[in-house]
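heads up, no residue letters with this:
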């Protein structure tokens, strides 16, 4: 039986989800939350984009902010990291993990999506959520909140928005601490 969030937060949460829009301060807050922790692993799901200087600049700004003692792992293979024992994980970000997962199952193509891609993506998402729920590590995960804006004009854009909403809700369900970050400020979200 899960305790109401007001009771669960008396102790430091083991799992935190930070949601917000672009440039809302999610990553900075995640870094501050773990600033005093030892042996932090920063999991960067963004990857590199050859020839994209603006993207490289964004990645470098994130890298410069991190404490020197933090280890950085650039991967979307989160399940093995969640299964390990060790120091805290900062996962930045789940929206980019979802983009990679959708790429891997061919979810952008309607024929693939309808021919099993949707089920494969949902299985990957369920595996990630189960690994997060079972993880012995402290985890702070960052994700974009995209469901409050304009409805995307394309079917693939709407598919991504909908799947990210499902992923965020599933992750939130296994986190003791869920916050919405807007303009660098966070608001703790309750279960009901």
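Nice, thanks for sending it over. The shown structure was predicted, so the numbers you read here are calculated from the model rather than taken from an experiment.

going by C-alpha atoms from here, please, whenever you check contacts or count neighbours.
Fine.

excluding sequence neighbours, find me the nearest residue to the residue nearest in space to the middle of the chain.
Nearest to the mean C-alpha position of the chain, by C-alpha atoms, centre = their mean, lies residue 94 at 2.7 Å. In space, residue 94 comes closest to residue 143 once its chain neighbours are excluded; the distance is 4.9 Å by C-alpha to C-alpha, 6 or more residues apart in numbering.

isn't there a helix covering that neighbour?
No - Residue 143: not assigned to a helix; according to DSSP: H, G, I helix; E, B strand; the rest coil it is strand.

look up how far residue 16 lies from it.
Separation of residue 143 from residue 16 (C-alpha to C-alpha, to the nearest Å): 11 Å.

neighbour count: these two, which is higher?
residue 143 (27 against 23; other C-alpha atoms under 10 Å).

thought the more buried one was touching residue 92?
Yes - look at residue 143 against residue 92 with C-alpha atoms under 8 Å: they come within range, at 7.1 Å.

let's bring in a second model and compare:
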């Protein structure tokens, strides 16, 4: 099936665009969340996003094991939305997982997903060079991950100021 990769900055409208694209499809939809509610603000943010989705959506949480969650969700729904890969990468980095191997597993999961799959990520490489080593590593790893996912995606859309710009595909 098709893989759509939606990237953009914080509050760019990328999640809204990705959700709207998925909701244009018929059938049942799965939302795979990678965020972890570490504080009250994040809990509120997650609740707000859940309220924005209607009854067609099933939500799964996959802060670490994203490829398996995609495989699981694709067996019982007609489309899968993952939001967001950048938080997933943060979770992996902080848990000291092999980022290269995890990204390779994600690429394979995307390529073998039998239903339309939309992946959302932040574009974090447009700003200044971070001052600390962990932030620089995160920025560099996010850039590498985004390149690899864009490579397997059928369509890549950059969203800025709520406006989608197609970088690859239709």
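Okay, I see it. Everything numeric in this text was worked out from a predicted model, so none of it was measured.

what's the TM-score here?
The TM-score (TM-score structural alignment, normalised by the length of structure 2) is 0.90; 164 aligned residues with a C-alpha RMSD of 1.6 Å.

now which residue in structure 2 aligns to the residue nearest to residue 94 of structure 1?
Matched by TM-score structural alignment, residue 143 of structure 1 corresponds to residue 121 in structure 2.

right, and its match touches residue 81 too?
No - contact criterion C-alpha under 8 Å: residue 121 of structure 2 and residue 81 do not qualify, at 11.4 Å.

contacting residues for the spatially most distant residue from the centre of structure 1?
Ranked by distance from the centre of structure 1 (C-alpha atoms, centre = their mean), the top residue is residue 111, with 27.5 Å. By C-alpha atoms under 8 Å, 6 or more residues apart in numbering, no residues touch residue 111 of structure 1.

map it across to structure 2 for me.
That one, residue 111 of structure 1, aligns with nothing by TM-score structural alignment.

in stretch 93-104 of structure 1, what's buried?
Across stretch 93-104 of structure 1, burial judged by 16 or more other C-alpha atoms under 10 Å covers 93, 94, 95, 96, 97, 98, 99, 100, 101, 102.

what about the third one, which SS state?
Secondary structure assignment for residue 95 of structure 1 (three-state DSSP): helix.

for residue 7 of structure 2, see how far away the equivalent of it over in structure 2 is.
Residue 95 of structure 1 maps onto residue 86 in structure 2, with residues paired by TM-score structural alignment. Per C-alpha to C-alpha, residue 86 of structure 2 is found 10 Å from residue 7 of structure 2.

what do the two both touch?
The contact lists of residue 86 of structure 2 and residue 7 share 121, 122, where a contact means C-alpha under 8 Å, 6+ apart.

thinking again about what came up before, now the match of residue 95 of structure 1, nearest residue through space, not along the chain?
Nearest residue to residue 86 of structure 2, sequence neighbours excluded (C-alpha to C-alpha, 6+ apart): residue 121, at 5.3 Å.

who's in contact with that neighbour?
Residue 121 of structure 2 touches 5, 6, 7, 8, 83, 84, 85, 86, 146, counting by C-alpha under 8 Å, 6+ apart.

wait, the fourth one sits on residue 119?
It stands for residue 8 of structure 2. No - at 11.7 Å, residue 8 of structure 2 does not count as touching residue 119 under the criterion of C-alpha under 8 Å.

overlap in contacts, those two.
Joint contacts of residue 8 of structure 2 and residue 119 (C-alpha under 8 Å, 6+ apart) do not exist.

so residue 158 of structure 2 is in which element?
Residue 158 of structure 2 belongs to strand 155-160 when assigned by DSSP states H and E.

tell me which other helices or strands that strand touches.
Judged by 3 or more C-alpha pairs under 8 Å, 6 or more residues apart in numbering; DSSP states H and E, strand 155-160 of structure 2 is in contact with strand 3-8, helix 14-23, strand 163-168.

please enumerate residues in contact with it?
3-9, 12-14, 17, 150, 164-170.

show the buried residues in those residues.
Buried subset of the contacts of strand 155-160 of structure 2 (neighbour count, 16+ other C-alpha under 10 Å): 3-9, 12-14, 17, 150, 164.

just the helices in structure 1 please.
With helices called from DSSP state H, structure 1 shows them at 5-8, 26-33, 53-65, 78-83, 94-105, 110-112, 118-134, 155-173.

columns distance to residue 30 of structure 2 on top of the helices and strands packed on strand 155-160 of structure 2, output as TSV?
TSV is the format used below for these (distance: least, C-alpha to C-alpha, whole Å):
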stretch	distance to residue 30 of structure 2
strand 3-8	14
helix 14-23	10
strand 163-168	22
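
mind checking the ones you listed for the one nearest to residue 125 of structure 2?
strand 3-8 (10.4 Å; C-alpha to C-alpha).

quick one: the residue nearest to residue 136 of structure 1 when sequence neighbours are not counted from residue 169 of structure 1, how far?
Closest residue to residue 136 of structure 1 apart from its sequence neighbours, by C-alpha to C-alpha, 6+ apart: residue 85 at 6.0 Å. As judged by C-alpha to C-alpha, residue 85 of structure 1 and residue 169 of structure 1 stand 25 Å apart.
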